[in-house]
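Colleague: below are the sequence and a predicted model; questions follow.
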Amino acid sequence: MSITKGDRLEAERVRPRSRSPFRSRTAVWAAAGLVAVLLGFVLLSLLIGTGSSSAARAWDYLRGDPSARADAQLRLAVLEVRLPRTLAAVLVGVCLGTAGCLLQAATRNPLAETGLLGVNSGAAFAVVLGLTFFGATSSSALLLWALVGGMAASAVVLLFAASGRTAGSPLRLVLAGSALGATFHGMTSYVLLGTQSTYDTYRYWTIGSLAGVETSDLLPLLPVVAVGLLIALGCARPLSALGLGDDSARSLGHRPGRVRLLVAAAVSLLAGCAVAVAGPIAFLGLLAPYAARALAGARMAAQLVLSALIAADVMILADILARIVIRPWETPVSVLLAFVGGPLLVWIARSSRLSTAGAAA
């Protein structure tokens, strides 16, 4: 039997494609460029600070100059102040970028962000409880309370979203997160009304900053972040199928409800760690995935990697600018991101491409 031209075209259409997440040269070069930029920003972050130690002296310390290494104040500035907050900026950026990309893909909503699952409001309420009733005043204690609160809020949202006939649906996840977030916000305001001292500390935490972060605060979070990233990578292929619609995903052997619940769990882990370290950071988890989609197209694994790198670059750049904008004081990172993110969000919302900017197809 002869093979027609139509048969050859059909065979070419259904032929399995490469499993590499980077099938586009654009995505490969973008990832390489973002890594190079990140390394440059890391170096710049170690050189620049609000203190009296100059960038030239910090460079001498990094390259091993004996006189610089003998300077105890310089060592404190580079290793005890700038290095921890640099690592924290990278960690927070990777977490928010990955979580935002996952959430937008799972809900097929390009304007979705990590606050939808109630992580921010749950963390804020837990911090207020720790400050008011348990005397939690150290940075490590606040970090622990924020992490537990964010995880607990997400767990409640997941339990609610997993029940009923529409278990795991995007609408159910968003409604559960929004309702719980509003509830926690009201409870937080009620507790703060009667405690002025708690409000002063809470106001500093909720404004969003990396100042005062220590390396010892970050180490316990690394296993949690690693689990969240592994779940995210494991969900890449199912999320690509979900972009075609739930019915198409089922025909390919995936279970949309279970996939979305796994995504929500990963988002909870990643966003909870980010909020615990830096407080609520707006816009970053929304804008980084949008830029990643422009570079990677519909390839979900590439979107996840690029979104994490973009968010890390933006976060560390914002932290550098926070130290020098009103030197010798600091500007909260969240304020700088809001100045940039607000106008960009308006532009995205008005863009004619919004309807096609959804999650991976």
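Modeller: Structure received.

Colleague: every contact and neighbour count from this point should use C-alpha atoms.
Modeller: Noted.

Colleague: now do the buried residues in stretch 340-351.
Modeller: Gly341, Leu345, Ile348 (16 or more other Cα atoms under 10 Å).

Colleague: I misspoke; the intended subject was stretch 137-152.
Modeller: Residues of stretch 137-152 classed as buried by neighbour count (16+ other Cα under 10 Å): 139-152.

Colleague: and the next helix or strand past the host helix or strand of Asp7?
Modeller: Element membership of Asp7 [criterion: DSSP states H and E] is helix 5-14. Next helix or strand after helix 5-14 toward the C-terminus (DSSP H and E): helix 25-47.

Colleague: what does that following helix contact?
Modeller: Residues outside helix 25-47 that contact it (Cα atoms under 8 Å, 6 or more residues apart in numbering): 22, 54-56, 58-59, 78, 82-83, 86, 295-296, 302, 305-306, 309-310, 312-313, 316-317, 320.

Colleague: in it, what's buried?
Modeller: For helix 25-47, a neighbour-count test (16+ other Cα under 10 Å) marks 27-28, 30-31, 34-35, 37-38, 41-42, 44-47 as buried.

Colleague: out of those, the closest to Thr331 would be?
Modeller: Ser45 (15.2 Å; Cα to Cα).

Colleague: against Ala89, how distant is that closest one?
Modeller: Shown here: Ser45 relative to Ala89, a distance of 10 Å by Cα to Cα, to the nearest Å.

Colleague: take this one as well and set it beside the first:
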Amino acid sequence: MKTTAYKENKQTLIPKRFAALLMVLVLLLGVCIIASLLFGSRAIGLADIMDGLFHSNVDTHEANVVRQRVVRTMFSIMCGVALGVSGALMQSVTRNPIADPSILGVNTGAALFVVTGIAFFHITSAGQYIWFAIVGAMITAVFVYSVGSMGSGGATPLKLVLAGAATSAVLSSLVSAIMIPRNNVMDQFRFWQVGSVGSGTWDSIMIFLPFLIVGLLIALMTAPALNAMLLGDEVAKSLGVRIGFIRLLAAFGGVLLCGAATALAGPIGFVGLLATHVIRLIIGPDMRYVIPMSALTGAIILTFSDVIGRILGSPGELEVGVVTAFIGAPILIFITMKAKVREI
């Protein structure tokens, strides 16, 4: 009786905690959006924000700056959502609490295919980048998972991380080998390589939007099955879950989101790791809650990091990829030490 009552109380508590957390995250995202519009190399007041947002006939420099920051902020939110959900899917599929596109080498695979496209196929537009990046991310994800699955025990968390780190190192060397002898490629690639949301435009947002929608739909559709798989493959099979198909579909959704964001913003690391890990600590492993909360948290982390980069780098800016790496690397070390890389 006590066990049943405990389970019922726990099931009631999670939706309440979810609702409270949702309100907090929406509020934090709103604060980040306002900060993103206010802060930068030039000081902007609230009156300027109102002119830039609601008075199209106002053509002052401040109003135009606000309009540019609106695009940048929307692009940052979309990339943060994509990376947050991608991290949630990758952690669930691999049962690895520190899985992240950057740690598993997926970002580096996307980068290799982009620099290859620039060097040998002369690609220049965001629409071309995105296809090369997605193909590179998918091939790398399959390769890392295959290598990590070798030997006894299958794809353990530690083996996946080691396979991702080794693959990332090799692919980074290939990127340098292609880029260094070609000055035109280096000039075009070096700004993209750091990871920045400053290059976002309405065109890139419209190119990104279909990939984001498809990836989010896949994540939400697979959430119940991923929950069943957390109980173990045998239990999931007894519940009618097609384990191989769900794992493949969820991995495809994660790589699609990561590849599209990487193509347009560059290889930004640690967002998916931080967002999903924080959410799991607060509300548990239920993917029905983890996925939307990771989306919001990823948007908050990336937008906040972009604001910090603009403030610290003023009158220029510090690219957001540098800021997320500076924040994420110590946290990754802490998580690894405390969690001992246990499976989810």
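Modeller: Okay, I see it. Note that the structure is a prediction, hence the values are computed from the model and not measured.

Colleague: TM between them?
Modeller: Here the superposed chains carry a TM-score of 0.85, computed using TM-score structural alignment, normalised by the length of structure 2; 336 aligned residues with a Cα RMSD of 3.2 Å.

Colleague: thinking again about what came up before, and which of the buried residues of stretch 340-351 of structure 1 is nearest Arg17 of structure 1?
Modeller: Set against Arg17 of structure 1, the nearest of the buried residues of stretch 340-351 of structure 1 by Cα to Cα is Ile348 (31.7 Å).

Colleague: residue in structure 2 matching the closest one?
Modeller: Per TM-score structural alignment, the equivalent position to Ile348 of structure 1 in structure 2 is Ile335.

Colleague: do Ala89 of structure 1 as well
Modeller: When structure 2 is aligned by TM-score structural alignment, the residue opposite Ala89 of structure 1 is Ser76.

Colleague: go on, Ser45 of structure 1?
Modeller: Structural correspondence for Ser45 of structure 1 with respect to structure 2 (TM-score structural alignment): Ser36.

Colleague: re the thing from before, give me the distance from the helix holding Asp7 of structure 1 to the chain's centre.
Modeller: Its chain's C-alpha centre and that of helix 5-14 of structure 1 lie 42 Å apart, by Cα atoms, centre = their mean, to the nearest Å.

Colleague: what are the boundaries of the strands in structure 1?
Modeller: Per DSSP state E, structure 1 carries no strands over any range.

Colleague: for whichever residue in structure 2 pairs up with Ala36 of structure 1, give its distance to Phe39 of structure 2.
Modeller: Alignment note (TM-score structural alignment): Ala36 of structure 1 maps to Leu27 of structure 2. Distance, Leu27 of structure 2 to Phe39 of structure 2, by Cα to Cα: 18 Å.

Colleague: and for Arg69 of structure 2?
Modeller: Following Cα to Cα, the distance that separates Arg69 of structure 2 from Phe39 of structure 2 is 9 Å.

Colleague: more crowded one of these two?
Modeller: Arg69 (22 against 18; other Cα atoms under 10 Å).

Colleague: list the contacts for that one?
Modeller: Going by Cα under 8 Å, 6+ apart, Arg69 of structure 2 touches Ser36, Leu37.

Colleague: can you tell me how far it sits from Leu226 of structure 2?
Modeller: 37 Å.

Colleague: what sits up against the helix holding Asp7 of structure 1?
Modeller: So helix 5-14 of structure 1 is in contact with no residue, going by Cα under 8 Å, 6+ apart.

Colleague: re the thing from before, please look at the match of Ala89 of structure 1 and Ile300 and confirm they touch.
Modeller: No: Ser76 of structure 2 is beyond contact range of Ile300, at 9.1 Å (criterion: Cα atoms under 8 Å).

Colleague: name the nearest residue to the residue most central in space within structure 2, ignoring sequence neighbours.
Modeller: Centroid check for structure 2 by Cα atoms, centre = their mean gives Leu83 as the closest residue, at 1.2 Å. Distances taken as Cα to Cα, 6 or more residues apart in numbering put Gly272 closest to Leu83 of structure 2, at 5.1 Å, once the chain neighbours are dropped.
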